[in-house]
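[1] How does the following fold in three dimensions:
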Amino acid sequence: MLNNNTFDTSIENKSTDSSISPLSFSSLITKDTPLKGDPLAPITLIEFGDFQCPNCGRFARETGPQIEASYVESGQVSMAFKHFTVVGPDSKIAAMASQCANEQGMFWEFHDTLYNNQGHENSGWAKKDNLKKIASDIGLDKQSFDSCLDSNKYQSLVDNDLNLAKQI
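    As a prediction, the model looks like this:
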């Protein structure tokens, strides 16, 4: 369970490794972490997702909206997104693109558009040119978005999210 202080590992499989310690909330949620809802909500649900993952897409289309309507809108829960780019190389490109959308305050619109129009895994639907078109279609500033995506400025953030997921 995660609250605004630490990640409680007490429910996890206990290891004899005494070097395992709780993760601080600030190591999980940073200024670049997309967050939906009240940042001071007593519970923060962190989704680790891949824009090419079919189950992640189903969660975004079906379960996520139910959680939002029942808990986020009432202020009980906030939702955060971390990148778990494991499906293929286009997963990383889509993740970086979503962070570029986040720069313009439109992460969740971009997130929803990607999942609502998700193609088959590694079929090419998440290539840079298509992501740039999607960004333009939803109203992102084309020049800023394209420049951001072409610069790979969020590559380390995306890599760090994946490494964090592996630690958890």
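[2] make it CA atoms for all contacts and neighbour counts henceforth
    Fine.
[3] Now do Gly124 against Gln104, distance only.
    25 Å (C-alpha to C-alpha, to the nearest Å).
[4] ugh, wrong one, Asn55
    27 Å.
[5] The most centrally placed residue in the chain: which element?
    The centroid of the chain falls nearest to Phe81 when counting by C-alpha atoms, centre = their mean (2.9 Å). Using DSSP states H and E, Phe81 sits in strand 77-83.
[6] Could you list every helix and strand in contact with that strand?
    strand 35-36, strand 43-49, helix 155-167 (3 or more C-alpha pairs under 8 Å, 6 or more residues apart in numbering; DSSP states H and E).
[7] One more sequence to fold, the one below, so I can look at both together:
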Amino acid sequence: MALPALALVACGAATGDSSTTPKPGAGAPAAAVSGELGHVKGDPNAPITLIEYASPTCPACKYFHDEIFPALEEKYVSTGKVKFVFREFPIHGQADVAAYVVALCAGEDRYFDVLDDLFENQEGIVQAANVGALGGMLKTVAKRHGIETDEAFDACLENPEYRDQLAAVYQSGEQFGVNGTPTFILDGKVRNFEGDFRTAEGFSKQIDALLAEKGVQ
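    Next comes the predicted model:
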């Protein structure tokens, strides 16, 4: 089935609006609970690292998540050849920030489960945000991942540590010149959602070349 053209277009640059861009507070954490800035899948000592900066409301990020990453995970991440690091880059304001806070609050062991849920329900989340019903939609997501009461949900959103954590990750993206999503850092080099990096086959070609350079079969 053909995908909408929008799904293959990277999402635009962050606006830098002070009301939506996460700001670090005193003692902002430099890394996630795992010790890595971001959230890791795969062998931490893998020969290649792939970092993704993404927005949960970006159609191109959903496309990567649904159509490209599963093949990469099976071929490279689960086999110990690639360490995958997911980093939050909330370019769409409070909708992104609140969605990511729910994922962080659910805990590192549930983070990717929440992320899957956010991408699966991306259209509903965006529609809810557009009509002022984002809180109710995210509460439904949160309840599926252990945040079961309104009080617990409100405590998550009010916890400044999560916004500090998002700010630290966001600022790391700015250091790479990230201004849209998804943006990839493959073996230390910035790659945009274009050319080979729009398909699983293209990604595989790039990764295979790097593995060959490192003498990894």
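[8] Can you calculate the TM-score here?
    The TM-score (TM-score structural alignment, normalised by the length of the first structure) is 0.72; 140 aligned residues with a C-alpha RMSD of 2.5 Å.
[9] The residue nearest to the centre of the first structure: what's it in contact with?
    For Phe81 of the first structure, the contact set (C-alpha atoms under 8 Å, 6 or more residues apart in numbering) comprises 33-35, 46-49.
[10] now swap in Gln76 of the first structure and tell me
    The neighbourhood of Gln76 of the first structure, defined by C-alpha under 8 Å, 6+ apart, consists of 41-43.
[11] at 10 Å what do you get?
    Contact analysis of Gln76 of the first structure by C-alpha atoms under 10 Å, 6 or more residues apart in numbering lists 37-38, 40-44, 68, 70.
[12] Return a ChimeraX selection command for the buried portion of these.
    A single ChimeraX command selects the buried members of the contacts of Gln76 of the first structure (16 or more other C-alpha atoms under 10 Å):
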select :37,38,41,43,44,68
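[13] Which of the contacts of Gln76 of the first structure sits closest to Phe145 of the first structure?
    Here the nearest of the contacts of Gln76 of the first structure to Phe145 of the first structure, counting by C-alpha to C-alpha, is Gly37; it sits at 24.3 Å.
[14] Map that closest one onto the second structure.
    Aligned counterpart of Gly37 of the first structure in the second structure: Gly42 (TM-score structural alignment).
[15] ok, its match - contacts?
    49, 73, 76-85.
[16] So Phe69 of the second structure, which state does it fall into?
    Assigned with DSSP: H, G, I helix; E, B strand; the rest coil, Phe69 of the second structure falls in the helix class.
[17] on that earlier part again, would you check which pair of the contacts of Gln76 of the first structure lies furthest apart?
    Pairwise distances among the contacts of Gln76 of the first structure were taken by C-alpha to C-alpha; the largest, 17.0 Å, belongs to Leu40 and Ser70.
[18] before we move on, the earlier item: save the helices and strands packed on strand 77-83 of the first structure as TSV, and put in distance to Val86 of the first structure too.
    Shown next, in TSV, are those (distance: least, C-alpha to C-alpha, whole Å):
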stretch	distance to Val86 of the first structure
strand 35-36	22
strand 43-49	9
helix 155-167	8
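[19] Quick one: closest of those to Ser147 of the first structure.
    In terms of C-alpha to C-alpha, the element of those nearest to Ser147 of the first structure is helix 155-167, at 13.9 Å.
[20] In the second structure, what stretch matches the closest one?
    Under TM-score structural alignment, helix 155-167 of the first structure corresponds to residues 163-175 of the second structure.
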